[in-house]
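A.B. asks: show me how the following folds:
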Amino acid sequence: MNKKTVLITGASRGIGREMAKVFAKNEYNVLINYNKSEKEANELYDELISKGYSVVLYKADISNPLEADAMVKFCIGTFERIDVLINNAGITDYKMFTDTTNEDWNNIINTNLNSVFYTTKSAVKYMLYEHSGKIINISSIWGMVGASYEVAYSTSKAALIGMTKALAKELGPSNIQVNAIAPGVIQTDMLNGIHEDVIEDLKNETPLLRLGTPLDIANLALFLASEKSNFITGQVISSNGGFVIN
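C.D. replies: The predicted model follows:
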């Protein structure tokens, strides 16, 4: 098989779903990982298969190291390679820090951070053998600047940025690039718990006067996965419409 292969975690909805579509259209083999959103995953699979794209579904709770490892092995066994790993799976929980329970905290850290460690550790073994690979971690602007009522989420995404920078230095000599995308406010299900007035304020505070779309992020991921980005590593690229400018 000459096609490149991408494994996308949390790919049944939102940004992950759009990335699966974009990579499939650009002739990648795509492994669509999902955990709970089986209906959405099957619908996406059927849509892409009907268009003749090379995709497979894989159900895994990647906060479990055994399931994450089995998923990576399945990907390599199916497509004989893994060129790009996109760590996209993530959850949030809007509540005051004082109302955040130990269970809330652990759930977010396990899903948003520990899962990245497990999946990446497994994929890197193959990439090191091949002396090539691209790892793209989906962080958030809240990992850069913090967000009220999202302390656990912001913490997990900030840690992901630190992991990206450190791992890029370690894997660079092996020709493996590691970068992070820190999306701004994106039109996905994660906005469902936010009042419309707040969303409108966020839009007005964005210099481009709009919210981001999953396609905005998917196109950036496609660039980072391509050979055009071969000299980019350890970077945090924030597609946020100017909402945060460093």
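A.B. asks: can we go C-alpha only for contacts and neighbour counts from here?
C.D. replies: Fine.
A.B. asks: buried residues in the longest helix that the chain contains, which are they?
C.D. replies: Longest helix in the chain by number of residues (criterion: DSSP state H): helix 151-171. For helix 151-171, a neighbour-count test (16 or more other C-alpha atoms under 10 Å) marks 151-161, 163-165, 167-168, 171 as buried.
A.B. asks: same question for stretch 239-246.
C.D. replies: Buried-residue list, stretch 239-246, by 16+ other C-alpha under 10 Å: 239, 240, 241, 243, 244.
A.B. asks: now do the contacts for the closest residue in space to the first one that isn't next to it in sequence.
C.D. replies: If the residues on either side of it in the chain are set aside, residue 239 comes closest to residue 183, at 5.1 Å by C-alpha to C-alpha, 6 or more residues apart in numbering. Residues in contact with residue 183, defined by C-alpha atoms under 8 Å, 6 or more residues apart in numbering, are 138, 139, 140, 141, 212, 217, 238, 239, 240.
A.B. asks: out of those, which comes closest to residue 68?
C.D. replies: Within these, the smallest distance to residue 68 is 17.1 Å, found for residue 138 (C-alpha to C-alpha).
A.B. asks: compare with the first, here's sequence two:
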Amino acid sequence: MSLQKCAVVTGSASGIGASSVKRLAKDGFDVVINYHRDSRLSEAESIAEECRAFGVRAMTVKADISDPSQCDELVQAVVDEFGRIDVLVNNAGITNLTPMLKMSDEDFDRVMRTNAYGTFYMMRSAAPVMKKQRSGSIINISSVGGLYGAPWSIGYAASKGAVIALTKTAAKELAISNIRVNSIAPGGCDTGIIEVNEHQIKEQLRFVTLGRVGRPDEIAGAVSFLASDDSSYITGHVLEVSGGVMM
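C.D. replies: Modelled structure (predicted):
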């Protein structure tokens, strides 16, 4: 088994995932960039090249994490290439800006299946690899919406609340194998993925103590910390990176 550590980041062709995988490469991890759609391949390959510039190995893997069989295949591809998984960042997720009374069963299920089920599937697939190593760090990206609720995003908030519960339960189950499981709950973050108007931004910032939205690299810094030995006595924790929401 290789002694070079390896980190897998789902949904890492853009946004928080891209910033996180590049930060982990800078930290010295071999990295795996996961993407879902063929249209993201060029972005994923570009990020892989940026990661290799840090002197580490990087590979791209297409997988839909809402499909358990594809999660198994992703993990197997990583083991075949790198021989181990030291860090798993469950970042892939979707949102749906729909109020409760207009949310369809199909849309609610789609958000839950990607955000909550996908996190569960990836942990279930990767944990056996970490158990063999007797070490590992799993970092689940949740949201302040999962802590405090998110009006007009009931499916998203419910799914991220589930991610927090999954994190705490997995932390208790996997501790015996020296696997730590933590969650990061970002607040509003300028990923460029969701378009919001100036009025919406002002409304959101009313609840943010620092008075601004976050940057993907600020979330990546928290990922770096939870992936490192500096957090070796932390598990089952939800690290809020939100600029002081709801203080």
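A.B. asks: ok, back up a step: aligned partner of the residue nearest to residue 239 of the first structure in the second structure?
C.D. replies: Aligned counterpart of residue 183 of the first structure in the second structure: residue 186 (TM-score structural alignment).
A.B. asks: for the second structure, what spans make up the strands?
C.D. replies: 6-9, 30-35, 58-62, 87-90, 136-141, 179-186, 238-241 (DSSP state E).
A.B. asks: run a quick neighbour tally on the equivalent of residue 127 of the second structure over in the first structure.
C.D. replies: Alignment note (TM-score structural alignment): residue 127 of the second structure maps to residue 124 of the first structure. Residues lying near residue 124 of the first structure (other C-alpha atoms under 10 Å) number 21.
A.B. asks: ditto for residue 196 of the first structure
C.D. replies: Using other C-alpha under 10 Å, the number of residues around residue 196 of the first structure comes to 11.
A.B. asks: that one matches what in the second structure?
C.D. replies: Counting by TM-score structural alignment, the partner of residue 196 of the first structure is residue 198.
A.B. asks: now residue 78 of the first structure
C.D. replies: Checking TM-score structural alignment: residue 78 of the first structure goes with residue 81.
A.B. asks: do residue 153 of the first structure as well
C.D. replies: Under the alignment defined by TM-score structural alignment, residue 153 of the first structure is paired with residue 156 of the second structure.
A.B. asks: what sits closest to that match if chain neighbours are left out?
C.D. replies: Closest residue in space to residue 156 of the second structure, ignoring its immediate chain neighbours: residue 95 at 5.5 Å, by C-alpha to C-alpha, 6+ apart.
A.B. asks: list the contacts for the equivalent of residue 103 of the first structure over in the second structure?
C.D. replies: If you follow residue 103 of the first structure across to the second structure using TM-score structural alignment, you land on residue 106. For residue 106 of the second structure, the contact set (C-alpha under 8 Å, 6+ apart) is empty.
A.B. asks: over to residue 185 of the first structure?
C.D. replies: 202, 211, 212, 240.
A.B. asks: what's the answer for residue 112 of the second structure, then?
C.D. replies: 155, 156, 158, 159.
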